[in-house]
Each structure stands twice: as C-alpha cells, then as structure tokens.
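# Sequence and predicted structure below; questions after.
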Amino acid sequence: MKKTLITAALLAAGLANAQEVVKIGHSAAVTGPVAYFGKDTENGARMAIEALNARGVSVGGKKVRFELVAEDDGGDPKQATSVAQKLVDARVNGVVGHETSGTTIPASKIYHQAGIPQISPSSTSPKYTQQGFNTAFRVVANDIQLGQALGHYAVRNMGAKRVAVIDDRTAYGQGLAVEFAKGLQQQGAQVVAREFTHDKATDFNAILTKIRASKPDLVFFGGMSAVAGPMLRQMKQLGLNVKMMGGDGICSDEIHKLSGGAMADGQVFCAEAGGVDAAGRAGLDKFRADYKKRFGIDVQINAPYAYDAVMTMAEAMTKAGSTAPASYLPVLAKIQHKGVTGPIAFDARGDIRDGTITLYTFKGGRRTVLAVTK
C-alpha cells in the first residue's frame, strides 16, 4: 500500500512538471524554384523556437515547450490548402506562413474557419487582410505601400518617364504591378507597354521584343527572381539595356546567379517590405550573424520576419496566460512587440502599423541599401 502511494505521488509530481507542447505551424515552398525563400522563413521560425525553448517560457504559470511543425506547400495554392488542413488536423496553436500571397490567401480561409491565428512573414497582397478574417496578420508592409513607394522612387530618384510593366499573373506579381503603375502615374510618368508572363516561364523573347519597340527607360517586373534572372539575361541578348525594378520577390542575391552574370551593377532596383532605421540596425545585424552561425548561409530576406512572427505569437500567449487560439487571439490583435525588425503592432485588418520599406540596388551581385522609408 505504501509503495502504491509513493508511486502515485511520483506520477502526480511528474504530471505536474510535464511540459505542455505548443505547436507552431510553418508553411512555405521548400521545394521548387523559390525554395530558397521558403527555407529562409522556415529557418527564421526555427531560430525563434530554439530561442524560446532555451529561455524557458511559462504560460499561465506552467512551463511550455515550443515545437515547429514545418510543411512544404511547394508555392502552389492547391497544395497550400492541403497543407493548411493538415496543420489544422495536427492541432497547431498558431501558424507562421505562408510564403507567397498566392498560397497565403487560400490557406487563410482554412485557418480562419478553425479559429487558428496566422501571421505571414512575407505575403504582401492587400487581398490577404481585406477578407475580414480576424485570424490573419502580417509583419511586413503590403503591396499598396510597396508598389507605390517604388513608383515614386522610379520617377523622383531615377528619372523614369517611359516604363514597361510585366507581371507573372500571380496574386503577388499582378497586385504589385498594379500598385506600382498607380504610383508611377501619380508622378506623371507613362506606362508604354503592359505585358504578362507566368511564374514558371523561361522564354521572354516575344514580350521583350514588343517592349524594346516601345523604347522604355525602365522595365518593372512583378514576380520572383526565378523568372527575373533569366529575363535579365534575355534582355541583354536583345540589346534591351535598361534598368529593371521589382519588389521583394526579386530582392535576393540569388537574382545575380539566376541571370547567369548578365545583371550589371546598379541595373536592378528592388524594395523589401520591412527594414530598420539606424537605431535598430545593430539588433538586425546580430540576428543575421546568429543565423549564419546556425545554418551556415546568409539570410535571404524574410527569416527575421518569420522569427518575429513566432516571437509575437509567443508573447501574446504569455500575456493571455493561455496557448489556446481563442484565448490569445484577442491579445495578439492588440500586441505591441519589440522585434528584431522593429516594433510590431497590427491595425484593425491585421496589417502591420507603420510598416517600413527598404530600397536596394545590387553591386557585385550583392544587395546594397539605398534607403529605408515608410
């Protein structure tokens, strides 16, 4: 009898000390032509999980252990919805992702129906947060801010007057191109050609030949570097020696490799949704150094935003005293988190408040900061 009581006491103590596992889902393309972007955000989320577990976090007076449940959506909208359902079925406490707007938007409906908070570290289409889902958030500026900032910069700082606009017909590429054209025309410049491709295209001779005839002084591309790189190579082959501009989809050092060396210094200009001012640079530089030490590679673009997304979610849980999505969701909506990418707070739609934008060009195949703006 005594032995039974001791065993029962030990079992009770063990249960009391058992850590709750908090599952954070992550989804992005970790295979396919933009896998380097997806792996980047997955790594950033993993760093946050490891930092939280090393620190030791208590929620509602109970120790918890965070676990990353990582899935590959292949950058495909249909696959993204399957992955979203898989994460819901796994009873994740929150989701960081997806990577592209084309995958984030359809997946967001599934998370909303399940009441699971979702923070995208990279999706910029305004449609994502215009659906009225109280579970949808993002930690980067949207395409309205990004596209119009690029349009203004093209005219004011680059002297662009005649611009050809191409997009890849994805939710991201098309949305960004539309907003860029608005910003451009607000400044009095002209869109002299409007062409379309797709996100797996490799041959652009037909559209580039049409564009060359319109004599543009700038080509804007709404899409990803996997398409922009080969496009730059064919622009050079056709003698279309003008500058290219795009959003965060082309704002990676990968574009130089993908162009086969055809990209000249100062030829490509891009903007990243996010960035820090001088006061926050030391923290972001430390993150980049820690990332390289952990994974042996450089940050592409969005790893620090994925890191901040996980940390923001975790802070909402601790403040709510609960890891249950329904309990911490209202706290997340009102959160004020100090992240490595700057202050994080959301507006009524779930967009980041006062989102920053960083403008870049490339020298020696590496990104060089031009300006950080809002």
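On my side now, so go ahead. Worth saying up front: this structure is predicted, and the values here are computed from it rather than measured. Numbering: from 1, shown residues only.

# C-alpha only now, for contacts and for neighbours.
Noted.

# Show me the residue at the heart of this protein, geometrically.
Centrality entry for the chain: nearest residue to the mean C-alpha point is Ser122, 1.3 Å, by Cα atoms, centre = their mean.

# so what's that residue closest to, chain neighbours aside?
Glu99 (5.5 Å; Cα to Cα, 6 or more residues apart in numbering).

# How about the contacts made by Ala9?
Shown in contact with Ala9 (Cα atoms under 8 Å, 6 or more residues apart in numbering): no residues.

# Please go through this structure and pick out the longest helix.
helix 35-55 (DSSP state H).

# Tell me which helix or strand comes right after that one.
strand 57-59 (DSSP states H and E).

# Which strands and helices lie in contact with that following strand?
strand 62-72, helix 303-320 (3 or more Cα pairs under 8 Å, 6 or more residues apart in numbering; DSSP states H and E).

# can you pull the contacts of the residue nearest to Ser122?
27-29, 37-38, 41, 75, 120-123.

# contacting residues around stretch 194-204?
So stretch 194-204 is contacted by 164-170, 207, 223-224, 227, 230-231, 234 (Cα under 8 Å, 6+ apart).

# any idea which of those residues is closest to Gly183?
Val165 (12.6 Å; Cα to Cα).

# What helix or strand is the closest one located in?
strand 162-167.

# And the contacts of that strand?
173-174, 177, 181, 189-198, 211, 214-223.

# what about burial for the residues you listed, which qualify?
Neighbour-count burial (16 or more other Cα atoms under 10 Å) applied to the contacts of strand 162-167 gives 173-174, 177, 181, 189-194, 197, 211, 216-223.

# Take those and keep only those in helices.
With DSSP H as the criterion, helices contain 173-174, 177, 181, 211 from among these.

# Next up, the contacts around the nearest residue to Leu52 once chain neighbours are set aside.
Spatial nearest neighbour of Leu52, excluding adjacent residues (Cα to Cα, 6+ apart): Phe66 at 7.2 Å. The neighbourhood of Phe66, defined by Cα under 8 Å, 6+ apart, consists of 21-24, 49, 52-53.

# this is the other structure I want to compare:
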Amino acid sequence: MTDRRRFLTGSLAVAGLGAVARPALAQVFQGGTAPITNPVQIGLMGPFTGSDRGLGEQMANGVRQALDNANQGASIFQRAVQFRTYDDLDDIGVAQQVAQFAAGDGISAAIGHLRSDTTEFALQTYYQNRLPLIVPTTTADEATGKNYDIVFRLPTNDTLEGRMDALDAANTLKVTAAVVVSQAASYGPAVASGFLQEFNSVKGATATQVLVDLEKPDWSAAAAAIAAHSPQLVYFAGMSQRLGPLLEVLRAAGYKGLFSASQGFWNQTTMEHYAKPAQGLVASTSMPPLALAPQVRFDLDAYQARYGALTPVAAFSYAAAQIVAQAVRNTGGGSRSALRAAIAQGAFNTIVGTFRFTPQGDPLEPNLFFYELREGRWIYRRAARNTGFLIK
C-alpha cells in the first residue's frame, strides 16, 4: 500500500486551529471587496466538500485574503483579480474533470491542487490547454518532474528537502554518522534518497538506510538495525503518524543520540504523542516563522483578524494568489500566455518569502526552516538559507 495523498505535511499540525469563514463551494464565483470592472478570473482547485473540506477552506481563505488586499491596492487603470473554486473532492478522477472544465471556463491561471496525486493526475490537462498552474502545497518531485513550462511550485520538493536536511546535519549538527529511516510509502523515499546522496558526499560522513515495513512494522528489529550502525543521528524521512513509535523504542533501547526529521514530523502528532522521546528533535519545513518577518506583519495581522491562525496551507495558497496578482499587474492583462511568461521571468514578494522559478518550475532559491521540539512545543532555530526575510 502506498500513500499518494502527500502535501505540505506540516499543515496537518494546525489544520483545525484557524477560524473558518464562509465555505468555498464548488464552482462558485468569488468576488472581491471593491467594485471591479473586467477582472481577470483565476481558478482555485481543491477539496471544498467531503472530509477534507476544512483544508479546502484554508486554501480559499488564503487566496481570498490575498486577492482582496491586492484589489484594494490596485489603481483604476489596473485590472483586478477574482477567483472561482473548483471542487476536486480530493479524488484523482474528479481532479482531471475539474481541470478540463476549468480550462474551458475562461480562467487565466489556476492554483492547486491540495495533494500530490490530484495535482499529478491533472497536470497534462493544464499543459495541453496552456493554463498556468501555481502549486501551493505539493512537495512531490513529480509535480515539476515532467518539465511542463506552465507549472510553478512553491514549497521545496522532497529530494531537495532531504539534501538540505543532510547539509544541516553535517554542517550545523556536526554529525558524521547517520541512519536514515523510511518506508515504501509515497512520501519518504525521495527525501531519504536526497539525504543519503548529499550526506555521503560530505568528506568523512557516512549515512546508511533502514527500511521499516509499511504494513507490519517491526519496531524492535528496526531499532536493532539502527543500533548496529552506532549512529550519532537518526533521520526520519516520512510521517510521524507512521514512524513515530520508533522514537519511543529507540529511547527505551538506550539510544542517546540526536534525532532529526523531514517535514512529515513537523506536526501536532509529534507534539502530542512523542514529546518526551522526541525531545530535541529538529524537523524541517517550507513554512517560515512569520512572526519573525516584519515586512508581512500587516498582512499576517489582517488575515488573523478575519480567519484566525494562518496555517501553512492557507499561507502558501495566499502566496500563490499574490504571485498571480503581481503577474497581472506587471503585464496589465490576463491572457494565459502573458501570465505564464510573467511568472516564469519575474520575482515575487509574498507572505512566505520571495519567489523566482527555475525553467522546471521549482523555486530558484529554495529554503527550509528548522524547528526544534522542546517541552512539547516547536521552537524555530534557523533557516537553511539566509535571505533577509526573517530578522533571525
């Protein structure tokens, strides 16, 4: 069994913390707050009904707030931007139908989908219709792996996350011996591969891998296999919902070394269920600590006053809408070709940082932010790349 539903996994940690405003229903026109003439129309693809409706609402809240802000600041000579929601039900078949419908529905760009499988399944439809797609939450390498020139992804991809985590382990934690733990799930193998490749390229550093069975994990056997390598660091490339029990087994077996993990551990599950054995664990994520970004303080306060906590899903959806709005302003129009070119060539300041894109559609300057678990709380420690966005 493989889990094809991965996305910005840290967002699961706060999925229920934000106040939810009016729901975004399927294919409903969403207006701005100011009188608008001849607006550019964009689409938001996500789950707006069903069990993941709350996450779809977070996407819609982020996009709505970003566009309201952009439209309020637009002059009478600039075209505003409005969005429509398209409900993919978190289903790959529906996602393709949604993409086909949206491509013929007069929109100039799209934002979505929430997860990797729905995004990947619909990509060819967007490409064939030359409809620019901003991917706000999917970390799967496959989202940009086909080199479609209409796709622009915001979070750092899985393989690169593993590589950047390896450099942090070697250069900041000063580790020379590591074991990478992963499973044969959709999220984890690419992260593990990136970590192993990068860490083993560091002079004097050695990393090995321990695979844990996905269906019938044997935690004692995994702990014994890890101990056989005498690691200074155990790195978890996967989800804490699946691999978390190994934290307790390792500590009970006497392991006293360091723990670090990919974004699949930066969540509420780790905080609530594994706070004691995971004490000191450092996890990476694409989500910056916005309280340390003074230039977005006004936007952050405005969002929180309207909706409550700004979750990672909402934040990256907000950023995606900001990119489209800035591209519309830069081009003065709303054609698909003009927006695609503007996004591909531009630099965009957003609520989660500045973005430029590679020809493949990934961030030109990807970044990760490292948080340490202390006393059941995630405490921000450092960024992989100092861009000036944060004051620390």
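Cool, got the structure. Since the structure is predicted, the reported quantities are computational estimates derived from the model, not experimental observations.

# Please point out which of the contacts of Phe66 of the first structure the second structure shares.
Among the contacts of Phe66 of the first structure, the ones whose aligned partners also touch in the second structure (both residues aligned by TM-score structural alignment, their matches' Cα atoms under 8 Å) are 21-23, 49.

# Distance check, Thr135 of the first structure against Phe346 of the first structure.
12 Å (Cα to Cα, to the nearest Å).

# Show me the helices in the stretch 1-150 of the second structure, by range?
53-72, 92-103, 116-128, 142-145 (DSSP state H, counting those that start in this stretch).

# Which of the ones you listed sits closest to Ile351 of the second structure?
Of all those, helix 53-72 comes closest under Cα to Cα, at 9.1 Å.

# Check the burial of Thr172 of the second structure by counting its neighbours.
11 (other Cα atoms under 10 Å).

# What does it correspond to in the first structure?
Superposed on the first structure with TM-score structural alignment, Thr172 of the second structure falls opposite Asn157.

# And Leu339 of the second structure, by the same measure?
Using TM-score structural alignment as the criterion, Leu339 of the second structure maps onto Tyr328 of the first structure.

# I'd like to check which residues are in contact with that match.
316-317, 319-322.

# can you list the residues you listed in a markdown table and add neighbour count?
Converted to a markdown table, the contacts of Tyr328 of the first structure look like this (neighbours: other Cα atoms under 10 Å):
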| residue | neighbour count |
| --- | --- |
| Ala316 | 24 |
| Met317 | 23 |
| Lys319 | 15 |
| Ala320 | 18 |
| Gly321 | 16 |
| Ser322 | 19 |
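
# need the residues you listed in CSV with distance to Thr81 of the first structure, can you?
Formatted as CSV, the contacts of Tyr328 of the first structure follow (distance: Cα to Cα, whole Å):
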residue, distance to Thr81 of the first structure
Ala316, 26
Met317, 26
Lys319, 31
Ala320, 29
Gly321, 30
Ser322, 27
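
# Just the closest of those residues to Val242 of the first structure, please.
Distances from Val242 of the first structure to those, taken by Cα to Cα, are shortest for Ala316, at 47.4 Å.

# Who are the contact partners of the equivalent of that closest one over in the second structure?
Using TM-score structural alignment as the criterion, the counterpart of Ala316 of the first structure in the second structure is Ala327. Neighbouring residues of Ala327 of the second structure by Cα under 8 Å, 6+ apart: 339, 342-343, 346.

# Equivalent analysis for Gly151 of the first structure, please.
Here Gly151 of the first structure is in contact with 180-185, 187 (criterion: Cα under 8 Å, 6+ apart).

# For the helix or strand it falls within, buried residues please.
Taking DSSP H and E as the definition, one finds Gly151 of the first structure inside helix 143-156. Using 16+ other Cα under 10 Å as the test for burial, helix 143-156 of the first structure gives 143-155.

# could those go into TSV alongside distance to Lys62 of the first structure?
Converted to TSV, the buried residues of helix 143-156 of the first structure look like this (distance: Cα to Cα, whole Å):
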residue	distance to Lys62 of the first structure
Asp143	40
Ile144	42
Gln145	41
Leu146	42
Gly147	45
Gln148	47
Ala149	46
Leu150	47
Gly151	50
His152	51
Tyr153	51
Ala154	53
Val155	56
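
# ok, which pair from those is furthest apart?
By the measure Cα to Cα, Asp143 and Val155 form the most distant pair in those, at 18.0 Å.

# Could you tell me which residues make contact with the counterpart of Ser193 of the second structure in the first structure?
Under the alignment (TM-score structural alignment), Ser193 of the second structure maps onto Val178 of the first structure. Val178 of the first structure is in contact with Gly147, counting by Cα under 8 Å, 6+ apart.

# can you check the one 10 residues further on too?
With contact set as Cα under 8 Å, 6+ apart, Gly188 of the first structure has these partners: Lys161.
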